[in-house]
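In: Let me see the structure of the following:
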Amino acid sequence: MRRSFRVLLCLAATAVGLTTLSAPANAAAHNYVALGDSYSSGVGTGGTYSGGGCKRSTNAYPQLWANTHAPASFNFAACSGATTTDVLNSQLGSLTARTTLVTISIGGNDAGFVDVITTCTLGSDSTCVNRVEQGKTFARNTLPARLDNVYSAIRQRSPSARVVVLGYPRFYKVPGSCNVGLSDTKRSAINSGADVLAQVTAQRAAAAGFTFVDIRGAWTGHEICSGDWWLNSLTWPVEESYHPNKNGQARGYLPALNAVTG
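Out: Just a heads-up that it's a prediction; the model follows:
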């Protein structure tokens, strides 16, 4: 009888242990920090922004993810206009050893995103193509070391965190039939810049052991000049231009993030 009782106790303890080990990961256990630039802060979605010049929106994918997953903590540190230097100097303080999930989009401003769009909007086809090529050269030759510095710093501050790097979409459907003032030559050039930026970012994220989310596939059919735009074209206020709108954040970025976080 005593032996049978001891066996039952052992089996019960084993069952409890197996239940504990096999319990699914709960998003509520996450300590989530959202880093990055305006594509992460939510510029382009309209409405009221918080964070002063950082322009953080309740319609941005980090906030939407936090709303639906209810993490243990959420720190929304992404800031409009941020470069890799800004992340290193102003955003990494949000990370701790207890951080379990980090998302980031960064690199577009380093590569001269605003100047590329301005040049292509105001200049000739050849001027646009040349400016995009300059940006692609920067992305291939200079940006990798900057991304490495950011990714290394994230890992040092949050050694156990899952880090998800989200890329940028292609901007235009080519050929496309809409009145946005840009030729197919310019649209193709801008898209080629987005492709190079995605390739470089994917390589450096992989080298750091991070998860890269290539947003271009999800955006196919939703570019400017498509039937269902997830990006603003030139609009007012101007700073909203060429950024994801509400659908871009909720139907583009959020599902892509959900796909890799469960």
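In: contacts and neighbour counts: CA atoms only from here.
Out: Noted.
In: separation between the residue most central in space within the chain and residue 48?
Out: In the chain, the residue lying closest to the centroid (CA atoms, centre = their mean) is residue 166, at 3.1 Å. Distance, residue 166 to residue 48, by CA to CA, to the nearest Å: 24 Å.
In: Mind checking what secondary structure residue 189 has?
Out: Judged by DSSP: H, G, I helix; E, B strand; the rest coil, the three-state class of residue 189 is helix.
In: For it, list the residues it contacts.
Out: Contact partners of residue 189, counting by CA atoms under 8 Å, 6 or more residues apart in numbering, are 128-129, 132.
In: Make a PyMOL selection of whichever of those turn out to be buried.
Out: With 16 or more other CA atoms under 10 Å as the criterion, this PyMOL line picks the buried residues out of the contacts of residue 189:
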select buried, resi 128+129+132
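In: Nearest to residue 44 among the contacts of residue 189?
Out: Checking the contacts of residue 189 against residue 44 by CA to CA gives residue 132 as the nearest, at 22.6 Å.
In: Residues touching the host helix or strand of that closest one, excluding its own?
Out: Secondary structure assignment for residue 132, by DSSP states H and E: helix 125-141. Contacting residues not belonging to helix 125-141 are listed as 111-112, 116, 119-120, 183, 185-186, 189-190, 193, 196-197, 200 [CA under 8 Å, 6+ apart].
In: Between all of the residues you listed, which two are separated the most?
Out: Across the contacts of helix 125-141, no pair lies farther apart than 183 and 200, at 26.4 Å, counting by CA to CA.
In: Residue 210 and residue 148: what is the separation?
Out: 11 Å.
In: between the two, what contacts are shared?
Out: If you check residue 210 and residue 148 against CA under 8 Å, 6+ apart, no residue is contacted by both.
In: Sequence B follows; please return its structure for comparison with A:
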Amino acid sequence: MRSVTVLVTTSLLSLVLATPARAASIDYVALGDSYSSGVGAPGQTGLCLRSDYSYAARWAARNSPATFQFLACSGATTDDVLGSQIPALKSGADLVSITIGGNDAGFAPTVVTCLTASDSACAAKVNQGKAYVANTLPGRLDATYAAIRAKAPGARVVVLSYPLIFDTASVLCEMSVAKRKSINDGARVLDEMIEQRAEAAGFVYSDVRDEFIGHGVCSTAPWLNGLTIVPPQNSYHPNSSGYVNGYLPALSGAA
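Out: Predicted coordinates for the structure are as follows:
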């Protein structure tokens, strides 16, 4: 019995010691848009609004990789990733994370329409986004993923999803239940396409929607900001809790 205990203890100790050693040898690169740069959290800096409270910076702080390239930028589309982020990506990167596709699909104008117009106008705008996701986004994602693989052929690439933004059970909210359901359904369609194309590229897809269940905008414990006047870009992005309790575990579990 004592020998079994010693074996188990030794094995667990080996795992604990091996994890930091492995991370210390990793070159990690964070690509993507505002959901990767950390918009919505405190301490955003520069034109790309990068924050040390983003999931990428928190993962780097916890794991102390050999190098950390923080290339994610607020407002980025697939064209931006292709044009400015991937050229800067280290060819010897071991781990790459990315969120991309939301801006291509018209996230910001959709939210504005849903805030200011009728339920039907909101649904129509969301449907425009769904059509884009079905017909145009697949090719853009494929090109982006292929370029990442070509630039960093040995990297483990983790593609993270977007959360469903709204809680739909609460009565009081800044948007009607119908609008909240429309936006969430648009996010679902987008995430499903991202999953499909990421897996087709041979990448690891990590879905954050489970982590955010019960923590949408207008819930009792939201992990996303609602409409924010100052600073306005924080609207409908994860707060600190969303990055540390939602996105960070999703990356850590897939990395």
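In: still on that earlier bit, against structure 2, where does the helix holding residue 132 of structure 1 fall?
Out: Under TM-score structural alignment, helix 125-141 of structure 1 corresponds to residues 119-135 of structure 2.
In: The matching stretch vs structure 1 - mean distance after superposition?
Out: Following superposition, stretch 119-135 of structure 2 is found to deviate from structure 1 by 0.5 Å on average (mean CA distance after the TM-score superposition for structure 1).
In: Any buried residues in that stretch, and which?
Out: Residues of stretch 119-135 of structure 2 classed as buried: 119, 122-130, 132-133 (neighbour count, 16+ other CA under 10 Å).
In: Just give me the neighbour total for residue 113 of structure 1.
Out: The tally of other residues near residue 113 of structure 1 (other CA atoms under 10 Å) stands at 17.
In: Determine which residue in structure 2 is aligned with it, please.
Out: Counting by TM-score structural alignment, residue 113 of structure 1 lines up with residue 107 in structure 2.
In: Its match and residue 162 of structure 2: what is the separation?
Out: Residue 107 of structure 2 sits 11 Å away from residue 162 of structure 2 when distances are taken as CA to CA.
In: tell me the SS of residue 39 of structure 2?
Out: With three-state DSSP as the basis, residue 39 of structure 2 sits in coil.
In: so what's residue 160 of structure 1 closest to, chain neighbours aside?
Out: residue 100 (6.2 Å; CA to CA, 6 or more residues apart in numbering).
In: And the one you found? What does it align with in structure 2?
Out: Per TM-score structural alignment, residue 100 of structure 1 is aligned with residue 94.
In: go on, residue 61 of structure 1?
Out: Residue 61 of structure 1 maps onto residue 55 in structure 2, by TM-score structural alignment.
In: didn't its match look like it was pressed against residue 36?
Out: Yes. Counting by CA atoms under 8 Å, residue 55 of structure 2 does reach residue 36; the two are 6.9 Å apart.
In: Okay, strands next: where are they in the stretch 1-150 of structure 1?
Out: All strands of the stretch 1-150 of structure 1, identified by DSSP state E, counting those that start in this stretch, fall at 31-36, 49-50, 56-57, 73-76, 101-105.
In: and residue 9 of structure 1, which of these is closest to it?
Out: Closest among these, using CA to CA: strand 31-36, at 36.3 Å.
In: Can you tell me how far residue 125 of structure 2 is from residue 114 of structure 2?
Out: 8 Å.
In: Same check on residue 89 of structure 2?
Out: 36 Å.
In: now swap in residue 223 of structure 2 and tell me
Out: From residue 223 of structure 2 to residue 114 of structure 2 the distance is 21 Å (CA to CA).
In: all helices of the stretch 51-200 of structure 2, in order?
Out: Listed in chain order, the helices of the stretch 51-200 of structure 2 (DSSP state H, counting those that start in this stretch) span 55-63, 78-80, 107-116, 119-135, 137-151, 177-200.
In: Out of those, which gets nearest to residue 40 of structure 2?
Out: Using CA to CA as the measure, helix 55-63 is the one of these that comes nearest residue 40 of structure 2, at 11.5 Å.
In: Buried ones in the closest one, by neighbour count?
Out: For helix 55-63 of structure 2, by 16+ other CA under 10 Å, it's 55-60, 63.
In: ok, of the residues you listed, which one's closest to residue 236 of structure 2?
Out: For those, the nearest to residue 236 of structure 2 is residue 55 (16.2 Å; CA to CA).
In: so where is stretch 33-45 of structure 1 in structure 2?
Out: Aligned by TM-score structural alignment, stretch 33-45 of structure 1 falls on residues 29-41 of structure 2.
In: From the chain's centroid, how far away is the matching stretch?
Out: 7 Å (CA atoms, centre = their mean, to the nearest Å).
In: Next, the distance between the ends of that stretch.
Out: Using CA to CA, the end-to-end distance of stretch 29-41 of structure 2 comes to 20 Å.
In: need the strands for the stretch 151-255 of structure 2, in chain order.
Out: Using DSSP E, counting those that start in this stretch, strands in the stretch 151-255 of structure 2 cover 156-160, 204-206.
In: Average separation of the last one from the aligned part of structure 1, please.
Out: What it means is strand 204-206 of structure 2. With mean CA distance after the TM-score superposition for structure 1, strand 204-206 of structure 2 averages 0.6 Å from its match.
In: any idea how far residue 79 of structure 2 is from residue 185 of structure 2?
Out: 25 Å.
In: Which of the two has more residues huddled nearby?
Out: Using other CA under 10 Å, the more surrounded residue of residue 79 of structure 2 and residue 185 is residue 185, with 18 against 14.
In: Structure 1: which residue goes with that one?
Out: In structure 1, the residue equivalent to residue 185 of structure 2 is residue 192, according to TM-score structural alignment.
In: what's the neighbour count on residue 3 of structure 1?
Out: With other CA under 10 Å as criterion, residue 3 of structure 1 counts 8.
In: hmm, I was thinking of residue 104 of structure 1
Out: With other CA under 10 Å as criterion, residue 104 of structure 1 counts 24.
In: Please tell me how far it sits from residue 40 of structure 1.
Out: Taken as CA to CA, the span from residue 104 of structure 1 to residue 40 of structure 1 is 7 Å.
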